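>>> Below is the structure, and that's it, no one-letter string:
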């Protein structure tokens, strides 16, 4: 199975099926679908997607270039705890753009993560796409949680996380942000860690499904999530 998907005018789309116990077409991650063309939306629909989970705040959401199919349900669960001391601290430290903030987010502000997981568990039949703006940081954090729940290895989660940098770099170049990966690696080096070490530490510290249950997901939600993903 090819996990990489080609949907017109989006560059960072991939199926998480095959990682851990996740089945194909259940869960797809991508960048914001704003640039999707009509044929891109048609490809998304034909792939079986029926729910879009948007992790951005409302003021980050420009209009789509092409209309969404009428049968798509859009759910918004802003993941960043904007306006909190946590957010202000990490904006200064890494602009919430490296895996360095992931463990602190999960420890100090698990509620929005749990809300996003619950939205996936409760989604109507069909595939679920989740995304933020670039499909890298907020999307990467939620992907890590879902993949850890599904039994993916740290190596699988790291590899999936790093794919985004290759897929998004042409868009970063257009926007005047060369070598985004290199700048993120430099941030981690200042804190004497690496992408691999930081993500591995976060993944191995998560106890699943305990993390979800201890932070407000019900046992029924956990069962629904497992059924949806596997």
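Yep, that arrived. Everything quoted here is computed from the prediction, not taken from an experiment.

>>> going forward, measure contacts between C-alpha atoms and count neighbours the same way
Noted.

>>> ok, the residue nearest to the spatial centre of the chain - contacts?
Geometric centre of the chain, nearest residue: residue 139, 1.8 Å, by Cα atoms, centre = their mean. For residue 139, the contacting residues are 29, 30, 55, 130, 131, 132, by Cα atoms under 8 Å, 6 or more residues apart in numbering.

>>> where do the helices sit along the chain?
Taking DSSP state H, the helices of the chain run over residues 38-46, 85-93, 102-108, 110-121, 138-149, 154-174, 180-190, 195-205, 210-214, 219-229.

>>> closest one to residue 64 among these?
Nearest of the helices of the chain to residue 64, taken as Cα to Cα: helix 38-46 at 10.3 Å.

>>> returning to that earlier point: the helices of the chain: which one's closest to residue 76?
helix 110-121 (8.6 Å).

>>> how far is stretch 204-212 from where the chain is centred?
From the chain centre to the centre of stretch 204-212 is a distance of 17 Å (Cα atoms, centre = their mean, to the nearest Å).

>>> What residues of that stretch count as buried?
206, 208, 211, 212 (16 or more other Cα atoms under 10 Å).

>>> Second structure for comparison follows:
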């Protein structure tokens, strides 16, 4: 769980136009496959709910280990994309093609009605859940990164904060990514490096799509995800001191 961290901040709590973020409200992570020491920490933090953003095949390959006292719920964010893309026959021929694919995935967080519906369910359930919530996907970077960006936006964080939090994944997962790249044949390393971590271009692709389609994040949350101002207010109260 090298990409586990508090949404409130990586070093100190983030400050926003509405105030300072509250620790121990929302956590983000890669797949919940903790060591014994990690599991003890999760239980000490009082995690009450784990929201898995992965597809069925990802869960089957790497099942989550749920800490005692926590409930689990799956939200298959990219189900619609997986259904229309045969990943078993999908291959990349260049790093540029891989990076373009990652940007398209992020645009789909805004463009796809099916994905927006699931994201709305995620945030609605977060608002209704008591106690600390941990949400995650496989690497904790794309689906998890976008949900974290939405929470930070609701809290009033600026785009610089969203981007810094998003790019922190590269620092947290550097050791694992470097080991994986070193193990690859040299000719494929450049092709798959873009999918291993995150890049500002990926998040910007989604943010730019929000601006194009909805004008701003507030309108995306209200009309794209069909959230109410009351629910956004409830989430903001959970997020802020």
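Cool, got the structure. Because the structure is a prediction, the values reported are computed rather than measured.

>>> okay, now residue 39 of structure 1: neighbour count?
Using other Cα atoms under 10 Å, residue 39 of structure 1 has 13 other residues around it.

>>> Could you report the separation of it from residue 135 of structure 1?
Distance from residue 39 of structure 1 to residue 135 of structure 1, counting by Cα to Cα, to the nearest Å: 21 Å.

>>> can you list the contacts of residue 139 of structure 1 in CSV and add distance to residue 16 of structure 1 and neighbour count?
Below are the contacts of residue 139 of structure 1 laid out as CSV (distance: Cα to Cα, whole Å; neighbours: other Cα atoms under 10 Å):
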residue, distance to residue 16 of structure 1, neighbour count
29, 7, 24
30, 11, 23
55, 17, 25
130, 11, 26
131, 13, 27
132, 16, 26
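
>>> Among those, which one sits closest to residue 13 of structure 1?
Checking the contacts of residue 139 of structure 1 against residue 13 of structure 1 by Cα to Cα gives residue 30 as the nearest, at 4.3 Å.

>>> picking up where we left off before, so which of the contacts of residue 139 of structure 1 are in strands?
Counting by DSSP state E, the contacts of residue 139 of structure 1 place 29, 30, 130, 131 in strands.

>>> ok, now which ones touch the second one?
Right, the one you point to is residue 30 of structure 1. Counting by Cα under 8 Å, 6+ apart, the residues that residue 30 of structure 1 touches are 10, 12, 13, 14, 129, 130, 131, 132, 134, 135, 139.

>>> And the third one, by the same measure?
Listed by Cα under 8 Å, 6+ apart, the contact set of residue 130 of structure 1 reads 27, 28, 29, 30, 52, 53, 54, 55, 139.

>>> Now check it against structure 2: what is it aligned to?
Aligned by TM-score structural alignment, residue 130 of structure 1 pairs with residue 135 of structure 2.

>>> Need the max-distance pair from the buried residues of stretch 204-212 of structure 1.
Largest separation among those by Cα to Cα: 206 and 212, giving 9.5 Å.

>>> ok, the contacts of residue 139 of structure 1 vs residue 62 of structure 1, which is closest?
Taking Cα to Cα as the measure, residue 62 of structure 1 lies nearest residue 132 of these, at 12.4 Å.

>>> tally of neighbours for residue 100 of structure 1?
23.

>>> Look up how far residue 42 of structure 1 lies from it.
To residue 42 of structure 1, residue 100 of structure 1 is 37 Å away according to Cα to Cα.

>>> quick revisit: for the residue nearest to the centre of structure 1, what is the corresponding residue in structure 2?
Aligned partner of residue 139 of structure 1 by TM-score structural alignment: residue 144.

>>> same deal with residue 12 of structure 1?
So residue 12 of structure 1 corresponds to residue 3, using TM-score structural alignment.

>>> That match is in contact with residue 142, isn't it?
No - contact criterion Cα atoms under 8 Å: residue 3 of structure 2 and residue 142 do not qualify, at 11.9 Å.
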